[in-house]
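> predicted model and sequence below, questions to follow.
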Amino acid sequence: MNKKELIAAMAKKTGGSNADALRNLEALQDVIKSELGNGGKISLTGFGSFKVSERKGRTGRNPRTGAEIKIPACKVVQFSVGKELKEAVN
């Protein structure tokens, strides 16, 4: 499912318009980005939770040349699946 299909499905489920669903989806994305950008965590009971963790810098290898390269430390977003979502998928 792509973004356009998701918006159509949300509009159908809520009985609203595609424009309303698009605004809601974009608002959700903005809130998630903002909260995670500030180092926060978002928990949606039954669905899952988003959090930011730090990945340490490390040494890697260039697959073409075999030369060592330094991979810098960075922050990554992690998603943990909630119980209800996990059961729905299985």
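All right, it came through fine.
> going forward, measure contacts between C-alpha atoms and count neighbours the same way
OK.
> count the neighbours of the residue lying closest to residue 58 once chain neighbours are set aside for me.
Excluding its sequence neighbours, the residue lying closest to residue 58 (Cα to Cα, 6 or more residues apart in numbering) is residue 71, at 5.2 Å. Per other Cα atoms under 10 Å, the neighbour tally for residue 71 reads 12.
> want to compare, so here's the second one:
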Amino acid sequence: MNKSELVKALAEEHMLPIDEAAMMVDTFFDCLRDAMVRGERVEIRGFGSFKVKEYKSYLGRNPKTGSNVAVPPKKLPAFRAGKELKDVLNV
């Protein structure tokens, strides 16, 4: 399912105009992103949690040339599924 399919499903489920459903979905993802930018953990009970993982810099290797490459520190989003979601998937 992609974003437009999610908007369509929301609109059909709650008999909303597509524009209003799109605004709701956009607002949800904007809030999720903004919280993660602030370094906050976002937990959606029954679904899972999102957080930002920070990785230190390290010395990597270019697989094509074999030369050493300095990889800068970075932050990446991480998702951990909740127990209820895991249970539903493993029925």
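Cool, got the structure. Everything quoted here is computed from the prediction, not taken from an experiment.
> tm score of chain vs chain?
Once superposed, chain against chain, the TM-score is 0.91 (TM-score structural alignment, normalised by the length of the first structure); 90 aligned residues with a Cα RMSD of 1.1 Å.
> for the residue lying farthest from the centre of the first structure, helix, strand, or coil?
In the first structure, the residue that sits farthest from the middle, by Cα atoms, centre = their mean, is residue 65; the gap is 33.3 Å. Taking DSSP: H, G, I helix; E, B strand; the rest coil as the rule, one finds residue 65 of the first structure in the coil state.
> what sits against it?
For residue 65 of the first structure, no residue meets the contact criterion (Cα atoms under 8 Å, 6 or more residues apart in numbering).
> distance-wise, check it relative to residue 71 of the first structure.
16 Å (Cα to Cα, to the nearest Å).
> and the lengthiest helix in the second structure against the first structure, how far off on average?
The longest helix of the second structure (DSSP state H) is helix 18-37. After superposition onto the first structure, helix 18-37 of the second structure sits on average 0.8 Å from its aligned residues (mean Cα distance after the TM-score superposition for the first structure).
> ranges for the helices of the second structure?
3-13, 18-37, 83-89.
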